[in-house]
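Asker: Structure of the sequence below:
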Amino acid sequence: MKHALDAINKFLKPITSNIEFSIDPDSGRTLVKIVDTETNTVIRQTPSKEVLAIAKELDKLQGLLIREKA
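Answerer: Presented below is the predicted three-dimensional model:
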């Protein structure tokens, strides 16, 4: 997956350098970021940091529920 995202980023670079694709290291989900190229600041990210944090906490809760049932 990382190789495919690198290829997409390389393809898009000449067209638009403010869109980046990457993988969130904690969840393994694909991230799409719109970046201000002058300041290198992330303007928008999908999924957002908040959504990733919620998903991470839900995964923890799911793990706890599975352990309690077993």
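Asker: okay, CA-based contacts and neighbour counts for the rest of this
Answerer: OK.
Asker: The most centrally placed residue in the chain sits in which helix or strand?
Answerer: Geometric centre of the chain, nearest residue: Leu31, 2.7 Å, by Cα atoms, centre = their mean. Applying DSSP states H and E as the criterion places Leu31 in strand 30-36.
Asker: Here is the second sequence; please produce its structure so I can put it next to the first one:
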Amino acid sequence: MNQALEDMIKRQQPDPTSVQFSIDEKLNQVVIKVVDPTTNKVIKQIPAEAVMKMREDM
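Answerer: Predicted structure coming up:
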């Protein structure tokens, strides 16, 4: 019972992430980053860094 209650409480808490929008001026491309605010680590980037590098090298 306690585990079920703890799981329910965790699901109701907001996801501790932030979304950042920016524009890459070289590529004239919108960049979206999902960031963990406690560590400032980028969890996901759209488009991916590798894709941006490939486009930059073209």
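Asker: Drop the TM-score for these two in here.
Answerer: After superposition, the two chains reach a TM-score of 0.65 (TM-score structural alignment, normalised by the length of the second structure), with 43 aligned residues with a Cα RMSD of 1.6 Å.
Asker: re the thing from before, and the residue nearest to the centre of the first structure, how far from Lys69 of the first structure?
Answerer: 33 Å (Cα to Cα, to the nearest Å).
Asker: host element of Thr39 of the first structure?
Answerer: Counting by DSSP H and E, Thr39 of the first structure is part of no helix or strand.
Asker: residue ranges for the helices of the second structure, please.
Answerer: Counting by DSSP state H, one finds helices in the second structure at the ranges 2-12, 49-57.
Asker: Of these, which is nearest Ser18 of the second structure?
Answerer: Nearest to Ser18 of the second structure, of all the helices of the second structure, is helix 2-12, at 17.1 Å by Cα to Cα.
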